[in-house]
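Undergrad: No letters, just coordinates:
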């Protein structure tokens, strides 16, 4: 693909690959700007119903205009494969930042506020991300947060987890209700946001398991190790916030990010 021109985009380099597609850095020859192209797996739009659903979700995400959300410019198709043209974000993922250990409290607060602002903007438009995790969050050199992959967000409505959508979320970050095939809404993002917050503070994930079913059991049934076990610089108010965002029952969580 490198060097290939698709429409008016020249592919420059491969940026990454995951369950939801392959991402390339590209040059937009019409507007003379650098963009990222995400080519989606064919099963995402295997039939006209799936395709229409994807386009609806992508259209809603493209309407998001927020400094903490990666901007979607357009949706295109090449050789029957859909791809998303989006803002190119130069930086590292939050998961890469955390690899070297827990972050300083002031950094955690800064990043948490920015992630929260991005989620608040999405939820205000009825968009539930469903896949919030540290590897889906970019940090620029200027420490600006960009929440990625809102083009694959799940709009409120047909929100039940199915075999075809179960791979979308990464297990360790998924809410109990998501894992149990229950209706999900913005509160599932709040739980995943809590997992990311815990990870930033401790350098570890709150729920663990040697295999998928054990991890799923832990998320649904176990309480995580208190963050206070890992650090002593947190106020009681901060601890209360941590406990509440990770409540098993969505009714017991904060109902909105703005809370």
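TA: Great, that's in hand. What you see is a predicted model, and the numbers here were worked out from it, not measured in a lab. Numbering: from 1, shown residues only.

Undergrad: going forward, measure contacts between C-alpha atoms and count neighbours the same way
TA: Will do.

Undergrad: residues contacting the nearest residue to residue 116 once chain neighbours are set aside?
TA: The spatial neighbour of residue 116 that comes closest, neighbours along the chain excluded (C-alpha to C-alpha, 6 or more residues apart in numbering), is residue 257 at 6.2 Å. If you count contacts by C-alpha atoms under 8 Å, 6 or more residues apart in numbering, residue 257 has them with 116, 119, 120, 190.

Undergrad: do the same with residue 28
TA: Per C-alpha under 8 Å, 6+ apart, neighbours of residue 28: 8, 9, 10, 34, 35.

Undergrad: Name the nearest residue to the first one, ignoring sequence neighbours.
TA: Nearest non-adjacent residue to residue 8, counting by C-alpha to C-alpha, 6+ apart: residue 29, 5.5 Å away.

Undergrad: Touching, the one you found and residue 6? I think so.
TA: No: at 10.4 Å, residue 29 does not count as touching residue 6 under the criterion of C-alpha atoms under 8 Å.

Undergrad: just the helices in this structure please.
TA: For the chain, helices defined by DSSP state H occupy the ranges 48-62, 94-98, 105-124, 176-179, 186-202, 212-221, 236-245.

Undergrad: how about the closest residue to residue 42 other than its chain neighbours, what does it touch?
TA: Nearest residue to residue 42, sequence neighbours excluded (C-alpha to C-alpha, 6+ apart): residue 81, at 6.2 Å. Applying C-alpha under 8 Å, 6+ apart to residue 81 gives the contacts 39, 40, 41, 42.

Undergrad: If you count neighbours, what's buried in stretch 230-245?
TA: For stretch 230-245, the neighbour count (16 or more other C-alpha atoms under 10 Å) marks 242, 243, 244, 245 as buried.

Undergrad: Residues touching it, excluding its own?
TA: Contacts of stretch 230-245 (C-alpha under 8 Å, 6+ apart): 105, 190-191, 193-194, 197-198, 201-202, 227-228, 252-254.

Undergrad: Looking at these, spot the one nearest residue 126.
TA: Within the contacts of stretch 230-245, proximity to residue 126 (C-alpha to C-alpha) peaks at residue 190, which comes in at 14.1 Å.

Undergrad: residues in contact with the closest one?
TA: Going by C-alpha under 8 Å, 6+ apart, residue 190 touches 245, 253, 254, 256, 257.

Undergrad: Can you tell me which of those is nearest residue 171?
TA: residue 245 (17.0 Å).

Undergrad: Got another one to weigh against that:
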């Protein structure tokens, strides 16, 4: 595919570029004083007056004869009538713009050629363009500027969603109607996504002062180029001057591609940090780092505009166009009044709200730097509130103090964990004995029941049922949430004696002997043999089993954490 078009098209583009670059229309919209035209018609339209001119065409107010209504008629300059490339562009503008039906885009009514004159009939906007407002007022109130930007962003969101990039967003192409509408016009060099038949590679298209860096360099552009151009406009109507400047075409392009805009806060006291950051992001050189969609840009602008609490932005816009000076002063007075009212309220509340009161008084001074009442209250507040430097030091002190407290708490917790790990865990109460019920044939019912301190009953001592129940009940078994039922007649009870200790889950050992034997561990009486597991600390231990009429048996063991061993110790009768 030939992405460069034919030779005639390229030649026409180069010639037209030379014509445009040599005209003053590159740098500003060359709107002229309305010139009355009488008795001239083109097709179905009677020309009334010329409203403006540009590098490509003249704009007229005209009457559509068939419907007797006003329209804006765009008529191509005569010297382009033989330029096939421009005729193609002109026709594509009409067809593309005709697809767009949005409240922030000027509608296309008709397109045609009459006696060699090419024209586009558009919706007539009773108002002016943004370029005229800038020329007369230089800058706008913040809420008006944000409203204009938001409305243009909404129009671009729709156009981009339809696959159309404008590529010539500038003040002259933003119409402001006297009823408060903001509308984009002139899609003359608009480009459909993926369309490479209109523009040859490396060609610069657009108004230089409002070009994006990629556009100025002749690189491929997309919808984010329009957002950069809109960012330039927003900067200009807030600061009163463009972010990039140059006395020549080349110096201007160099500025766009290499210079960084001055902060808006250096131009106006009422510009907040958030608004400045919003505009600066729109003007980032790298397209991937600026706003990625008109929707994202629009939402960011609306977030700031909503802080002004404007009841009807369209009504505000209409009032501003009718009388810019009076509306500007009214908006300023309203903001001063609102901030002063909030400041006095916070001041009346007192401690806890004094910082908010100070902030509101400072906001008053943003719009009226000589406000005596705000200055008076601020001087009193300064004596009560710490300065920024003091707050910073206090904040550092609190931070360091907080860090110290946190460190102490961590150390205490760690020491507690260490101590806790060394203490016995598991059952809360020391256990002295394990009572085991044994039936006459030697079988032991399950489970074994651990109870609290009891008297030692002895190996073969028999009890009546009622006596057992009484003794066990008094032993504190209830503390463990379990009960011990009295055995039936003929059962005998073995009571294994333990030294007072906490049962901990470190290790356990079961001593099995051929005859019932007393067990000592590390020379301490523990229990009788053939009983349940004995819980002991891990490590080395000396175990001794002894029984009347039998020789004692001694064994050394090493027990690991979590280990459970069964040790067989047979006792021999004494001779």
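TA: Received, thanks. Everything numeric here is computed off the predicted structure, so don't read it as measured data.

Undergrad: what residue of the second structure takes the place of the residue nearest to residue 42 of the first structure?
TA: Counting by TM-score structural alignment, residue 81 of the first structure lines up with residue 117 in the second structure.

Undergrad: how close does that match sit to residue 392 of the second structure?
TA: 71 Å (C-alpha to C-alpha, to the nearest Å).

Undergrad: now residue 322 of the second structure
TA: 49 Å.

Undergrad: hang on, the earlier thing: the contacts of residue 257 of the first structure into TSV, with extra columns for distance to residue 154 of the first structure?
TA: Putting the contacts of residue 257 of the first structure into TSV (distance: C-alpha to C-alpha, whole Å) gives the following:
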residue	distance to residue 154 of the first structure
116	18
119	13
120	15
190	15
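
Undergrad: In contact with the alignment partner in the second structure of residue 224 of the first structure, which residues?
TA: For residue 224 of the first structure, the aligned residue in the second structure is residue 261 (criterion: TM-score structural alignment). Counting by C-alpha under 8 Å, 6+ apart, residue 261 of the second structure makes contact with 243, 244, 280, 283.

Undergrad: Now residue 153 of the first structure: closest residue in space that isn't a chain neighbour?
TA: That would be residue 129: by C-alpha to C-alpha, 6+ apart, it lies 4.4 Å from residue 153 of the first structure.

Undergrad: From the structure, what's the count of residues near that neighbour?
TA: 26 (other C-alpha atoms under 10 Å).

Undergrad: do the same with residue 36 of the second structure
TA: Around residue 36 of the second structure there are 12 residues (other C-alpha under 10 Å).

Undergrad: picking that back up, and the gap between the match of residue 224 of the first structure and residue 495 of the second structure?
TA: 93 Å.

Undergrad: try residue 179 of the second structure
TA: According to C-alpha to C-alpha, residue 179 of the second structure and residue 495 of the second structure sit 103 Å apart.

Undergrad: didn't residue 167 of the second structure look like it was pressed against residue 226?
TA: Yes: using C-alpha under 8 Å, residue 167 of the second structure is in contact with residue 226, at 5.9 Å.

Undergrad: ok, so of the buried residues of stretch 230-245 of the first structure, who is nearest residue 69 of the first structure?
TA: residue 245 (21.1 Å).

Undergrad: What does the closest one correspond to in the second structure?
TA: So, by TM-score structural alignment, residue 245 of the first structure is matched to residue 282.

Undergrad: dump the residue contacts of the counterpart of residue 141 of the second structure in the first structure.
TA: In the first structure, the residue paired with residue 141 of the second structure is residue 104, using TM-score structural alignment. Each residue near residue 104 of the first structure by C-alpha under 8 Å, 6+ apart is listed here: residue 201.

Undergrad: ok, 10 Å please
TA: For residue 104 of the first structure, the contact set (C-alpha atoms under 10 Å, 6 or more residues apart in numbering) comprises 110, 200, 201, 233.

Undergrad: distance of it from residue 7 of the first structure?
TA: Counting by C-alpha to C-alpha, the gap from residue 104 of the first structure to residue 7 of the first structure is 44 Å.

Undergrad: List the contacts of the residue nearest the centre of the second structure.
TA: Centroid-nearest residue in the second structure, with C-alpha atoms, centre = their mean: residue 300, separated by 12.3 Å. Listed by C-alpha under 10 Å, 6+ apart, the contact partners of residue 300 of the second structure are 150, 274, 275, 278, 279, 291, 294.

Undergrad: ok and the one helix or strand it maps to relative to helix 273-282, angle-wise?
TA: Using DSSP states H and E, residue 300 of the second structure falls within helix 294-305. Angle of helix 294-305 of the second structure versus helix 273-282, following axes from the mean of the first three to the mean of the last three C-alpha atoms, to 10 degrees, is 160 degrees.

Undergrad: Tell me the span between the first and last residue of stretch 232-251 of the first structure.
TA: For stretch 232-251 of the first structure, the first-to-last residue distance is 29 Å (C-alpha to C-alpha).

Undergrad: wait, stretch 203-222 of the second structure
TA: Termini of stretch 203-222 of the second structure sit 15 Å apart (C-alpha to C-alpha).

Undergrad: Just after the helix or strand where residue 511 of the second structure lies, pick out the following helix or strand.
TA: Counting by DSSP H and E, the element that carries residue 511 of the second structure is strand 507-512. Where DSSP H and E defines the elements, the next helix or strand beyond strand 507-512 of the second structure is strand 518-521.

Undergrad: which part of the first structure lines up with that following strand?
TA: Per TM-score structural alignment, strand 518-521 of the second structure has no counterpart in the first structure.

Undergrad: follow-up on the earlier one: is it possible to get TSV of the buried residues of stretch 230-245 of the first structure that adds distance to residue 87 of the first structure?
TA: TSV is the format used below for those (distance: C-alpha to C-alpha, whole Å):
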residue	distance to residue 87 of the first structure
242	32
243	34
244	33
245	30
